[in-house]
Every structure is written in C-alpha cells, then in structure tokens.
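1. sequence plus predicted model, see below.
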Amino acid sequence: MLPEPRLTIKYRYKPVFRDPILPPAMNQDRLDYLLDQYHNGICSPDEQAELDNWYHNLKGGKPDFEAWVNEQGGEEQLTDTLYQNFQQKLQQNKKRSRFAYSGWVAASVVIALISGYFLFKTNKQIPQTNTVAQVKAPAGQPGKNKAFLTLADGRKIDLDDTRPGQLAQQQGVVIHSTSGGKIIYQMAGNQKAAAKDTLAWNNITIPRAGQYELELPDGTKVWLNAETSLRFPVQFQGKERRVMLTGEAYFEVAHNASMPFKVSTGSQTVTVLGTHFNIKAYADEEKMSTTLLQGSVSIANSVSGQSKLLVPGKQADIYKGNGAIAISNAKVDEVIAWKNGYFIFDNQDIRSIMKLVSRWYDVDVNYQINKPVRFGGTFSRSSNLNELLKNFALISNLHFDVKERRIIVSN
C-alpha cells in the first residue's frame, strides 16, 4: 500500500485577516532564503546584517508590533486562526499538519510562516528543525528519497514534486533532477563564472524520514542522510572547494590536487584532495565523527587548534566541549550501512539505536527502562516500523508500544 501523498505548505501562505508586515525592501522569496540560512546556522556576515536590518525595520520586540499580535488574541489565538486557514486551504480533514514544536513554540513557528518574525525572534533561544511544514506520511512507513533545495535567489524546490529534467540554471551551471532521488549540477558547455561574480550558494535540506543524492559540478558525489543540510556553491572558484554540513553525509570526492575539497562542520574542517569518507555531525549528538574508506584526509579543530591525518579504516571523533581529536579503528560496514539501505548495530545501547530509528521513521521516542540494554544485528531500512520493532523485541526483551508517532520503550 503506497503512502498517502504529502502536501507541502510554503512560506508564502498569507493570513486572510491581515496582510503580513514586511518592509518594502524585503520580498518574500528573499526573506525565505535568509531565514533558511539563519535556521541552518550558515548565514554569511552580509546575510546576517540584512536579516538584522529586516528585523529592526519590522520593529521586532517593540510595543507596536507586540500590540498587533495581541490584537489578534495573542500568539496562541493567532496560531489557531492560521491553522484553521491551512486546513481550509488544503481540504485535508483526515490529517493534521505537524510542526516541529509544541505548545507556545508551535505558535512561534506558525507565525513565522507568515512574516518570519517569530522564527527569527525565537531562533536566538531555541534550536530549529524544518522551515517547511508538511503533511506527513502515515506513521510506520520507512523513509524515502525526499529533500528541499534552496537556490541562491531564494527560490525553494520540493524535490519530491519534481520530474526528471532541468530544474534551474545558475551562473553557467544547469541543475538536473533524475528519477532515482538524485540531482546533478553540470557546467553548461565551457561556461565559468567570472572571478568578479559573487559566489552563488545553494542549500539542500533532507527532512526526517528522507535521504538524497547530490552530484556537484566538479563531479563529487554526496549521499545525504535524514535530518541533514548541505550548503555548497553552484560552482567552485579560487583555491579550494568548500561545503558546509550539518547531519550525516557520505562523500566520494573528485580528485583535484590544485583545489582541495573542504567540509566544514561547526568547529571541524575536513580537508581532502580526492577520497571516500563519511561524516556524522548532528547538532544533538555529543561528537562529530569522520570515517575514512579510501585516500587520506586531514582533520582540524578550530577550538583546540589540533589537527591529525586520517588513513583508511580509521575514524576521528571530536567530542563537543574539549575539541580533542581521538583516532580509533573504524567499524566501516556499520558506519556506511545507512547509505547501503541497512541498519547495522554491534552491541549498541538502545538509546543510540532508537535515535537512528527516530530520524528514519520520523517518530519520537520515550523511555521507561530501569537498566541499560544493548544488542546488535543487521536490519533493512526498508522494513515497516512495526516489523523492525518486533525484531528488536525478540532479541532485546524490551517492549515497544507505538502510539501514532511516538514509541514508548519499556522493560
């Protein structure tokens, strides 16, 4: 049985009772782009300044703007009104769109869909997840190929809804979509951006229960796991090829001795010439891990000032806080199992196992256990959630109770 089709609500939705307050100098597409950059923590200094200027022009935090919110009954009432409008627009009476927050945080996110104000305001205090609200697939379905692409001009493309063919063209580079969950950046003939051109950056975001493949204009191939974001230039210029990653990705880097390939993940920078490696750098995990399969890479940490060379079969871990780089033997098959369509666990604790399950099946997990539990095994990522949890229960003696999108794990 195929999952129900997913419908996406873009930022451009406007409430019927009042036009959104946007300064004339900021159009909606540009605002969407800047908020996406801010949410992913990859704003350039100029973009940050532009967003700050928008925020102050909006009179954010001042009494007159807050009074407007209060006129609508406060953030919660405003949220309820907007949600009702969403429901009428979508004519979806069977399913409710779920957002990344609950309670008053949910109110902030919905209001952000109108003007971005509360997104910018609350982002300074609370980590954000997706900036696009979506009607999700039924609980229990495994993840699939899905992603959102943000172009340099602020346009957003839902890659779920695209057909094979050309998506866009930027700075002499043509972006193609294929039928197998992949987009390809290709130079249009021999065109190259002039050195004086401002580098155009794109951002691809993979939601929970998603994965996608990307081929950069230099021929480098990137596989992106769930809850991952990659920021990259439309084409590489200068002395290096630099991209910025949050989440997990597997890279097969095209060799170019004169232009090293660099991956930035917060305080970590991985430098390569041409090689195969996996990086796992989720914001909610205690360490960043780089696993090398082929070639060699240099790992540097800006916090500790430490750098080390990694050879095939080794893994470098940087624990958040101390910045030290620890080198160990890698469990390569386990590390890249996600890319090959599997979960492989080798005597792992239940919490780390369920964190992977949570991302791939887009569910939350609660624990009611009174002792540590560890187990291992190989499982298909294409399995239905209930089937997977039955297998877990057999080998772990744990109970898994599924209630909508929440799993309760108990002894």
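-> Thanks, I have the structure now. None of these values were measured; they are calculated from a predicted model.

2. all contacts plus neighbour counts: C-alpha atoms, from now on.
-> Fine.

3. wait, residue 223 sits on residue 214?
-> Yes: judged on C-alpha atoms under 8 Å, residue 223 makes contact with residue 214 at a distance of 6.4 Å.

4. contacting residues for the residue nearest to residue 302 when sequence neighbours are not counted?
-> Once flanking residues are discounted, residue 302 sits nearest to residue 267: 5.2 Å by C-alpha to C-alpha, 6 or more residues apart in numbering. By C-alpha atoms under 8 Å, 6 or more residues apart in numbering, the contact set of residue 267 is 301-303.

5. any idea which of the residues you listed has the most stuff around it?
-> For the contacts of residue 267, the largest number of neighbours (other C-alpha atoms under 10 Å) sits with residue 301, at 20 neighbours.

6. my guess is that residue contacts residue 269. True?
-> Yes: with contacts counted by C-alpha under 8 Å, residue 301 reaches residue 269, the gap being 6.5 Å.

7. part of a strand, is residue 80?
-> No: the assignment for residue 80, made by DSSP: H, G, I helix; E, B strand; the rest coil, is helix rather than a strand.

8. from residue 405, how far out is it?
-> 22 Å (C-alpha to C-alpha, to the nearest Å).

9. and the closest residue to residue 228 other than its chain neighbours, how many neighbours does it have?
-> Leaving aside its chain neighbours, residue 228 sits nearest to residue 247 (4.2 Å; criterion: C-alpha to C-alpha, 6+ apart). A count of nearby residues for residue 247, using other C-alpha under 10 Å, gives 22.

10. and here's the other structure:
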Amino acid sequence: MEDKTIPAKLIYRKIKGKLSAVEEERFDAWLKEGWEHREYYERMQRIYQEENMQEVAVGKIQDAWEMFEKRVQGRWRVERKRRWMWGMSVAASVVIVLCLIMYYQVNTRKDMNIAVQNIVPGQYNAILEMADGSTYHLGEQQGSLQEKTGRLIKIDSTLVSYLPVSNKQEIPQEIVYNKLSVPRGGEYRIELEDGTKVWMNSESCLRYPVAFFNDMREVYLEGEAYFEVQRDVDRPFIVHSGEQKVTVLGTSFGISCYASEVNDYTTLVSGKVKVDFERRKQSFVLEPGMQVVYNKESDVATEKKVDVAEFVAWKNGKYVFKQKRLVDILSTLSRWYDFEVFYRNEDVKEVLFSGELRRFDDFSYLLQLIERTSDVKFVIDKKIVQVMR
C-alpha cells in the first residue's frame, strides 16, 4: 500500500508557521489527498490550541506514533511497521498517540533512574561561512544569499544549494571556497554547483568551491558525510579527508573521518572509487559493498566487505549496529543527541549489541531497550549519561 503519511513534526511546524517552501508544497499535497488528512490536521490544531501544548511535548508526538507502530516486546531489534489495525481512522490514532505520550513519559521515569531529562534528538542545523568571513546560521530560515562573486545561494530549512554555472562569464577568475559546519546534535544537506549531493552528519565540516571550473572537483571533509556524486568523466571528484584521498567519477559512498575516533572509514554503495594514502604510497580500488578502514594508531589501512547499511543508514534516518561495542554505539549517538558519557565500569565499554534504531527515537526509550537485553544500567543527569553494571 502506498504510504501517504507525513511526519507529525511537519504538521507541528505548519501549526507554528515555520514550514519552508519545499515543506509547504509537501504539506499541501498531503492535505489534498483525502478529507481524513484535513480532519487530522484540524484536530491537531485544536489539540495544540486547547491544551496549550509545549514545544517539547509536541516534539514527542512523532516518537510516540512510531512507538505505537513498532510493537516492541522487550527486544532491541525494532522494525517499523505501517499497519493500521481493523481500519483504525486517523482521527482515532491522534487520541492513541496523545495517550501514549502521557503513558510513555510517566513510565519512562519509573523504569529508569533519571534526574533531569534534557537529551533530545538532533535537528537540521548548520553554519555557513562565506569566503569573505561572514557567517550564517542555517536550519529555520529560507530564501537566498549572495556570494561575493555575485552568484546566488538558495537556502532552505534542510538544504543549501548552489546553482550551476550556465555560461563562462559566470566562472570566477579564482577558486572561492565556502565552508559548511554542522555542530554536535545537527545534520544538514548541501547541493554543490556541479549537482553533487552531500548529506552531512553531526560534528562535521565541508570546505568546497562555490563553482568548479578546472579539470578537477576537490572538496575537504572533516567528520562524516554521504556523497552522491554527479558523473563527469572529464572532471574527477576528489574528497580529501584525513590521510586519505578518495577519487570518483560518479558514485555514492560514505566517509567517516572524525579526529576523535581511532578509525576512518570509506564505504562504497554504488559505482567505483579509488582511495589513496599518498604518504604511505598505498591505494585501493573499491567495488560496491567494500570498505577501506584506516587505523590511525597502527597506521594501517585494510579493505573488507561490509553491510553498507551499518555505515550509511544514518543518512536515511536510521542507525544500524551489528555486534558493535557499547562504547562505539554511545560515541555515535552522543554526536546526534549531544550528551557526554561517564563509565563507572571500564569493562562495560566492551559489551556488544546489535539492532536498528531510528534517529528521532526518544533517547530514554533507547536506553531502556539496551537495559532490557543486558545487565547494563544507565543514569541520566541533564546532559551526562552514566553507564554501569
């Protein structure tokens, strides 16, 4: 069956009058699909106005709705299922969602030792630094900015987009670089001048030319990003990240290169890429499903076959963990949920878990799932998570 739902947070943003042009189009199309959608939206409006709901509570509507669909039975492997039981109407589901919110908030505090819960999922958030030093905070506004070359940059709540150069007169005489930085607890997307699309994860930075005009397309990455490179046989696309240089013509791949992590990863989803370690004079040519891992401590790079979803699913709103150490899982989640970790027992770092999680799941709910499948315990105090046995 075709999925005609939209995220509850999008409806909330509509009520608050914060939709971008792209989001507005999506909302209008959804609203016109049936009378039940309009009734659903009007009910949500009334609930918000009558109950004077606070932003945090409303922000949990999507989480509660997804909890209702998942039907978790104390296991960590969670699969989202879009099945409505016995023709349940959308209007009735609103009542169930609100009940789930109240039940979930009460029972979460019963099941876990939580002093203050301030850990929430991340959101679209980035800082754009122009070549002239000016900076712009992205994530809510929409419109356009003018580059010092005179070219316009389109801004949306989730995307910054550079229009392609249409004629030689628009080509700058020198390479002009901009920088997009995504802070802890954020994510953002960018479409480069050549049509290449980049999804940027938390604590990441991309330095790139506002226009590509020579025989190579080169960008510089710190952190983690997923690339869908526009094919151009005459101009290879090169990503510099840490010790490695990744060269492609047109393909999809992910790179994780955090300074705080021991390993850097390059994972190929489709096409073909060449990964060079120039200092070590070592090269790898990857086929889809292959990955290069570079260990900074041992200065060793290796190639292996992997399930690519484990390394790039974040781009689609999920985390996939397969026999992953708890210390690595919490390190990954801390960048998105923006928290610090304190281990009361060192050995607990090595506990292994497997599972699939949605990036917008409530953090307390996630920790409950881990507790139920192990002897690990958590205590949350504001932005600090204490881990123990």
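-> Arrived safely. Quick caveat: nothing in here was measured; it's all calculated off a predicted structure.

11. tm score of chain vs chain?
-> Remark: TM-score between the superposed chains equals 0.67 [TM-score structural alignment, normalised by the length of the second structure]; 275 aligned residues with a C-alpha RMSD of 2.0 Å.

12. would you confirm that the residue nearest to residue 228 of the first structure belongs to a strand?
-> Yes: checked against three-state DSSP, residue 247 of the first structure lies within a strand.

13. and it, what's its match in the second structure?
-> When the second structure is aligned by TM-score structural alignment, residue 247 of the first structure is paired with residue 223.

14. for burial, what's the neighbour tally of the closest residue to residue 343 of the second structure other than its chain neighbours?
-> Distances taken as C-alpha to C-alpha, 6+ apart place residue 387 nearest to residue 343 of the second structure, at 4.8 Å, with adjacent residues excluded. For residue 387 of the second structure, the neighbour count with other C-alpha under 10 Å is 20.

15. nearest to residue 50 of the first structure among the contacts of residue 267 of the first structure?
-> Proximity of the contacts of residue 267 of the first structure to residue 50 of the first structure (C-alpha to C-alpha) peaks at residue 302, which lies at 26.9 Å.

16. surely that closest one meets residue 268?
-> Yes: between residue 302 of the first structure and residue 268 there is a contact under C-alpha under 8 Å: 6.5 Å.

17. tell me the counterpart of residue 301 of the first structure in the second structure.
-> Under TM-score structural alignment, residue 301 of the first structure pairs with residue 277 in the second structure.

18. please, where are all the helices along the stretch 101-250 of the first structure?
-> In the stretch 101-250 of the first structure, the helices defined using DSSP state H, counting those that start in this stretch lie at 103-115, 117-123.

19. quick check: the shortest one aligns to which part of the second structure?
-> Mapped onto the second structure using TM-score structural alignment, helix 117-123 of the first structure covers no residues at all.

20. helices and strands around that helix, which ones?
-> Here helix 117-123 of the first structure touches helix 28-39, helix 103-115, going by 3 or more C-alpha pairs under 8 Å, 6 or more residues apart in numbering; DSSP states H and E.

21. okay, buried residues for that helix please.
-> Neighbour counts using 16 or more other C-alpha atoms under 10 Å place 117-120, 123 of helix 117-123 of the first structure among the buried residues.

22. now tabulate those residues in TSV and tack on distance to residue 90 of the first structure.
-> Output for the buried residues of helix 117-123 of the first structure, formatted as TSV (distance: C-alpha to C-alpha, whole Å):
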residue	distance to residue 90 of the first structure
117	24
118	23
119	23
120	26
123	28
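
23. hmm, residue 156 of the first structure is touching residue 147, no?
-> No: if you go by C-alpha under 8 Å, residue 156 of the first structure and residue 147 don't touch, sitting 10.5 Å apart.

24. more neighbours, these two?
-> More crowded of residue 156 of the first structure and residue 147, by other C-alpha under 10 Å: residue 147, with 27 against 21.

25. need the contact list for the residue lying closest to that one once chain neighbours are set aside.
-> Nearest residue to residue 147 of the first structure, sequence neighbours excluded (C-alpha to C-alpha, 6+ apart): residue 206, at 4.6 Å. Residues counted as contacts of residue 206 of the first structure (C-alpha under 8 Å, 6+ apart) are 146-148, 212, 224-229.

26. over to residue 158 of the second structure?
-> Contacts of residue 158 of the second structure by C-alpha under 8 Å, 6+ apart are 124-125, 139, 188-189.

27. which one of those residues is nearest residue 101 of the second structure?
-> Using C-alpha to C-alpha, the contacts of residue 158 of the second structure come closest to residue 101 of the second structure at residue 124, 23.6 Å.

28. tell me the residue in the first structure aligned with the closest one.
-> Matched by TM-score structural alignment, residue 124 of the second structure corresponds to residue 145 in the first structure.

29. same check on residue 192 of the second structure?
-> Residue 192 of the second structure maps onto residue 216 in the first structure, by TM-score structural alignment.
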